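J.: I'll drop the sequence and a predicted model, then ask my questions.
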Amino acid sequence: MKITTIALAGNPNSGKTTAFNALTGARQHVGNYPGITVDKKEGRVRLDGREVHIIDLPGTYSLTAYTQEELVARSYVVDERPDVVVDVLNSAALERNLYLAVQFLEMGVPVALGLNMMDEARKQGIEIDVARLSRTLGVPVRETVARSGEGVKELLQDAVEFGDSRSKQPWTPLEISYGADIDPVLRAMTARIESEKFLDKYPARWVAIKYIEGDEEMMRLGRDAGPLALELEAQVKEVADHLQSTLNTYPEAVIADYRYGFIASVLRDGVVKRRDEMTDRIQFSDRLDKVLTHQLFGPLIMLGLLYLIYEITFAIGEIPMGWVEEMFGWLNETASAALPDGLLKSLIVSGIIDGVGGVMGFVPLILFMFLQIAFLEDSGYMARIAYMLDRVFRMFGLHGCSVMPFIVSGGIAGGCAVPGVMATRTLRSRKEKLATLITAPFMACGAKVPVFILFVGIFFADNEAAVMFSLTLGGWVAALLVARLLRSTLIKGESTPFVMELPPYRIPTLRGLLIHTWERTWQYIKKAGTVILAISILLWVAMTFPELPDTQVAQFESQRQLITGQMEAAEAEGHDVAPMEEALAAVDAEEAMAGLRYSAAGRVGTAIESVTSVAGFDWRTNIALVGGIAAKEVIVSTLGTAYSLGEVDPEESGSLAERIANDPSWNPARALALMLFVLLYAPCFVAVVAIKQEAGSWGWAGFSVVFNTILAFAVATVVYQIGSL
């Protein structure tokens, strides 16, 4: 069976990933902001008896290797040589989107164009002569609306047929004139590259263009390939100096100008028309942006919307949250009644039900939070948040593109630091990238949210939304201040310019919102049922073994026998035995607590208690925080297990929240110190690995663990000490 390989390319926000989902049925999250696709995704579809292999390349504006997205897209096309590249374009911004298509054509790769978002283009009064555009460029062109699937299958059919027709032909690069200053040098460089068979897996003229554009990756490959690289670099420097001295410009700018000139010539003579009545009309998105991105009102509206998310979440989500807690309470009581006393009962009740149940209880709140976040993403508002925050970020030595890693990491509570760290690939400057990598884990990710919800509900029940909102802002403030510190000391350097395309506002589809909400919620549930379950069992083992020595057990048993004898004597004489029952319960509680302290985990928690006590953390909290290094959700599950093991009668002890509320050692100051520590301390293990991969060394990953933990402990200590006054 013949297999056709298609690479799906396009600018961020062109609807490329939506088209990929429509073609393959892949359930991949589609966010309405740049940087969501950082690796290629694969899918397969059958078309007229053949198999079509589709690669979803990262969204990119060009093929010059400024970012990892551009490098990944370019490397795949050159190294894997797909049968055809399908370039998905935003029809309402055709001139800008054709810039990438022209670069593919300059490589010589067979290209098919999908003019996407045609419904929005028509609303803006834009009409495109598809047939004329196809004839001018010599490639298939098809109108599509990826959200509804309109034209997507036809585009795939066109691409497959075009790939078949070009399958036995060599790649034929498009040649564009770049003017009298560059063309002679370009011809000379091309001739030398061809004669030396230099980097011959690339088209010779394209290699020369990349050199003139100052493509660092291509120059690095050239230096490894042979001595001709130095000659080419010398020619590039000569033309760059000439352009600087005569026109006060640089080669890359000239090439970009001529490419856009070529695109303008393609689109003239009626290829793109605007209806006269639409010419002077201010578009809906522009009118909204005058308010929503206003220099003064825009940030206030943004803060109001973020606060509203928490108000809605707590107002609606607490009712189903109570149902889930009642269900796990029933499971606790049922298991306790059905199982005989012993290790199995302790494992199931304390290790599994109370451990995992503490995490699962927050599913309803997290579901409502994810639903609202999905609405902001799919509507196009997330990109506006990045745009507005760029001005602020520059003051702290960060780049506007750092906004998206922060948001993905939990800048709007509920994200995850792992994809947030991976989203730093959109940053061109390594120094800005490192500052973002270190600070993105300060955000209120979905794993930290259960900890916040637990303690906010206990100690700040009258101001839940306000405290949650403040914790989220606290993550942003800490990230910006630390970034400023790092950019002024360890990673000094100039900021790079920020360019971002604002997509038009859209009304999200109900199906899309439900899919995105469920995918994130299911990831949380799946993590609770797998990773958190496994860690909970391991921590239960650590909190159970080694067991108390027989001598201590005998001492507690002798105390019980003494009190039991006194109770029997009192009953025989008709006296009140309630005080003795309380004394017996106190002995049982003392033994349970002694056993927990004697365990391996208890010893670790106790060993560091002398240090952590200044921040208000006791040995039991220490166990949870150490476990939280693996995954932050474990903090709640570990506290659930620790308090369950420390109780004599779990059936009557209530939920974890009730146990903590009844513990006299807890107070608002201690709870706030703990929440701030959890917000800021070491990233989870998976995030640390991701930081290592993006930073290229374990040094920066280790720095994030040590520095973030020291900072978190300092903040927690100050808050607890001041609050205790």
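T.: That came through, no problem. Residues are numbered from 1 along each chain as shown.

J.: from here on, just use CA atoms for contacts and neighbour counts.
T.: Fine.

J.: after the longest helix belonging to the chain, which helix or strand is next?
T.: Criterion DSSP state H: the longest helix present in the chain is helix 297-338. Using DSSP states H and E, the helix or strand that directly follows helix 297-338 along the chain is helix 343-346.

J.: now do that following helix: everything it contacts.
T.: Counting by Cα atoms under 8 Å, 6 or more residues apart in numbering, helix 343-346 makes contact with Ala335, Ser336, Leu339, Leu645, all of which sit outside it.

J.: most widely separated two among those residues?
T.: Farthest pair in the contacts of helix 343-346 (Cα to Cα) is Leu339 and Leu645. Separation: 15.7 Å.

J.: which one's more surrounded, these two?
T.: Shown here are Leu339 and Leu645; by other Cα atoms under 10 Å, Leu645 has more neighbours (25 against 13).

J.: how far away is the more buried one from Leu639?
T.: When Cα to Cα, to the nearest Å is the yardstick, Leu645 and Leu639 sit 10 Å from each other.

J.: same question, Arg147
T.: Looking at Arg147 against Leu639, where the rule is Cα to Cα, the gap reads 45 Å.

J.: of the two, who's got more company?
T.: Neighbours were counted for Arg147 and for Leu639 using other Cα under 10 Å; Leu639 has more, 24 against 17.

J.: residues contacting the nearest residue to that one once chain neighbours are set aside?
T.: Taking Cα to Cα, 6 or more residues apart in numbering, and ignoring the residues beside it in sequence, Leu639 has Ala624 as its nearest neighbour in space, at 6.0 Å. Taking Cα under 8 Å, 6+ apart, we find Ala624 in contact with Val634, Ile635, Val636, Thr638, Leu639.

J.: closest to Ala586 among the residues you listed?
T.: Top of the list for closeness to Ala586, among the contacts of Ala624 and by Cα to Cα, is Leu639 at 21.1 Å.

J.: and the comparison structure, right after this:
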Amino acid sequence: MNNGNEQYLIALAGNPNCGKTTLFNAVTGARQHVGNYPGITVEKKEGFYQLNGSRLRLVDLPGTYSLTAYSLEELVARDFLVQERPEVVLNIVDACNLERNLYLTVQLLELGIPVVLVLNMVDAAESRGIEIDVEELSRRLQLPVVPTVARTGRGKDDLLSTAARMASEKRGWAPLHISYGPDIDPALDEMEKEIARLSFLTEALPSRWTALKYLEADEQVIAKGRETHPELSSRLEAIAARLTDHLQKTLESYPEAIIADHRYGFIAALLKGGVVTEKNKSDRLYLSDQIDRVLTNRLLGPVSMMLILYMVYQFTFNYSALPVQLVESAFSMLGNRMDALLPEGLIKSLIVSGIIDGVGGVIGFVPLILFMFFAIAFLEDTGYLARVAYMLDRVFRTFGLHGSSVMAFIISGGIAGGCAVPGVMATRTLRSSRERLATLLTAPFMNCGAKIPVFAMLIAAFFPKNRASMMFLLTLLSWMAALFLAKLIRITILKGPSTPFLLELPPYRLPTFKGLLIHTWERTWQYVQKAGTIILAISILFWALMTFPGLSEKKKVRFEEARQEILAGVPPELREMTARGAPEGQTIPAVVADARERILALDHEEAQTALKDSFAGRIGTAMESVSRWSGFDWRTNVALLSGFAAKEIIISTLGTAYSLGKVETGDDLSLSERLSNDPLWNPLKAFAVIVFIMLYAPCFATITCIIKESGAWKWGVFSMVFNTSVAFLIAVLVYQGGRWLGLGT
């Protein structure tokens, strides 16, 4: 079959929810990596598989219904197929919805790409009484057809062997030729001849396929055509315009609609004559339909959704509590160990306060993030999150948004643990520019994965008995704030009607444990990488800002004189005991104990003064004249300022601030414990801080994404100013309202 040293590029293509990624995970397992397509933020997955000496490089393309490039996912998938020219495309189709899924197959065959048709979920089809004659379907399509069950691995070996064999043959494939009727075929033939005669774009695309793209008004192909051969492109556009005008007058339709109808007609004919038979066909409800009767019911659906969300938080906090405690204890022990080993000085301060206490506070919540991502991956892979979007469509339209906005909110962290950057990018599927802008401006209000550790830390400090309930409440508050602010934006600066929403609900499926682990690990590892790079760098930066310029000589002298004054009241023979403590088994005299206590208080005052006199302290203190209305002290101000870079850094900045500002007493308190013991903090202030963090300006990465997606700097600036203003106003109302009710004492 091969010489044993070949590498073959194999692409996996298919509709969303066809089991494509499940199959990809089953084949590649840990031998995969996730990145982005060059210059594009759509996720790219690659993996490798060794088979009989051949190396298969598998690429999981974004899920897409067609290759007509209406969405970014379709564009990315098509560009990869055209430019990379994989040896084989594994086209995964849902055996339960074969007719709809074959629409993409037809387009792949028209592109002239070698295809292996993968009939996935044949077990589900069999349970529904659907029988598919695999051999006859293969004969009619003139390509290999392999039945599989990606979830269990059934058919995987046969599929990979077939793909490797096809790739090694390297034989040319003639593009599929479909008749599109008496109106379109003559125009198509005329365009195809012109394209072939001048070799127009034929180095990458079949002539007939290029002609079809002109008739379908494909903007990308037409733009490339105008750049390559303006004169011929104009002639092709004129033919397409003439045909469009004719179809409008005679059939009140467009070429792309007629083309789609004929493709489905081709598919319907293909599946006739016993290729697909359905036994016991009736109006009976399948399992997914039966479950949906409850989970998407107008009354029971929202209640179920709230219950499921609450269970996610219960699972996350209950099972992650011990691992979080162990990781925090490990970092505390490491800090104490380094504190004992290293000599006094800047290096010790940097390592203990800047790195260990800073980054350690963020890493400490990795177990919590891991458990939460696992729960969210389970909801995603079962198909439940699509039901959430379906149920919330009516609510979103009430607030001037589109049903597709739901997915942008969910991706941003609407269920918890997402990220605003891909959430903002998900707005590309919205056709209305006003709805799109309103969505990308409000999606950052969701509780993303960067905010969750901050909330968890503050909840552990001030609401330890109601962790899951508090996180559930914060999720509801973030949704309410986002929706009401979206309504405000839609009735003021972005007026306009809402557009209709269409969504396919995939059948419920039981996820594979392997798939869940892969999805969980990918997201958790991204969090860890962020902590090890960006957060480490900014932690060191803020350590420097909170360390320099240090105390003035005048203040140093004053503190040293006060220290000597205290020691002067201790008998000379006991002064060493004041500094080092009593030998083991010996009682400390009262005069020494009093002196030690006073020196400890003086050391604490000196550390606090040095911190407040630092560059960061001066900035935070200057902000106190305004921030005091919301209860924020200067250290909180500095931490919130660092959150503009990334929200997780709030923890590391607070950790550094409270590490530099404390006196070394040998304790190993976590940041949560330090805050709960601080007299300037109380539950009311903590809640005001949480509300502010939930709503204020997105991180720099999200701001950059908003500017890129909106195409204007003004929307990035608007997001920073508007979000922060709203956050501060609400935080002031929470804090001042709580004090008025007597809750701040």
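T.: In hand now; what should we look at? Keep in mind it's a predicted model, so treat the numbers as computed, not measured.

J.: ok, and the most crowded of the contacts of Ala624 of structure 1?
T.: Ranked by neighbour count (other Cα under 10 Å), the contacts of Ala624 of structure 1 have Thr638 at the top, with 33 neighbours.

J.: would you map the helices across the stretch 51-200 of structure 1?
T.: Ranges of helices within the stretch 51-200 of structure 1 are 68-80, 94-107, 118-123, 130-137, 152-166, 183-196, based on DSSP state H, counting those that start in this stretch.

J.: so which of those is the most packed in?
T.: The highest mean neighbour count among the helices of the stretch 51-200 of structure 1 belongs to helix 94-107 (a mean of 21), with neighbours defined as mean count of other Cα atoms under 10 Å.

J.: who wins for proximity to Pro546 of structure 1 among the helices of the stretch 51-200 of structure 1?
T.: Between Pro546 of structure 1 and those, the shortest separation by Cα to Cα is 50.0 Å, and it involves helix 68-80.

J.: read off where that closest one ends up in structure 2.
T.: Under TM-score structural alignment, the match for helix 68-80 of structure 1 in structure 2 covers residues 72-84.

J.: so what's in contact with Leu645 and Leu639 of structure 1 at the same time?
T.: Shared contacts of Leu645 of structure 1 and Leu639, counting by Cα under 8 Å, 6+ apart, come down to nothing at all.

J.: tell me which element the residue nearest to Leu639 of structure 1 is part of?
T.: In the assignment (DSSP H and E), Ala624 of structure 1 maps to helix 619-627.

J.: what about that helix, distance to the chain center?
T.: On the basis of Cα atoms, centre = their mean, to the nearest Å, helix 619-627 of structure 1 is displaced by 27 Å from the centre of the chain it belongs to.

J.: on average, how far is that helix from the matching bit in structure 2?
T.: Once fitted to structure 2, helix 619-627 of structure 1 is off its aligned match by 1.2 Å on average (mean Cα distance after the TM-score superposition for structure 1).

J.: how about stretch 515-524 of structure 1?
T.: Average distance, stretch 515-524 of structure 1 versus aligned residues of structure 2 after superposition (mean Cα distance after the TM-score superposition for structure 1): 3.4 Å.

J.: what does that stretch contact?
T.: Contact with stretch 515-524 of structure 1 is made by His29, Val30, Val363, Ile366, Leu367, Phe370, Leu371, Ala374, as judged by Cα under 8 Å, 6+ apart.

J.: then stretch 301-316 of structure 1?
T.: Under the criterion Cα under 8 Å, 6+ apart, external residues in contact with stretch 301-316 of structure 1 comprise 292, 365-366, 368-369, 372, 385, 412, 464-466, 468-469.

J.: ditto for stretch 570-590 of structure 1
T.: With Cα under 8 Å, 6+ apart as the contact definition, stretch 570-590 of structure 1 has outside contacts at Phe556, Gln559, Arg560, Ile563, Thr564, Gln566, Met567, Gly646, Glu647, Val648.

J.: show me what counts as buried in it.
T.: Neighbour counts using 16 or more other Cα atoms under 10 Å place Met580, Ala583, Leu584, Ala585, Val587, Asp588, Ala589, Glu590 of stretch 570-590 of structure 1 among the buried residues.

J.: check stretch 407-419 of structure 1 too.
T.: Of the residues in stretch 407-419 of structure 1, those buried under the neighbour-count criterion (16+ other Cα under 10 Å) are 407-419.

J.: for stretch 33-52 of structure 2, same thing?
T.: Val42, Lys44, Lys45, Glu46, Gly47, Phe48, Tyr49.
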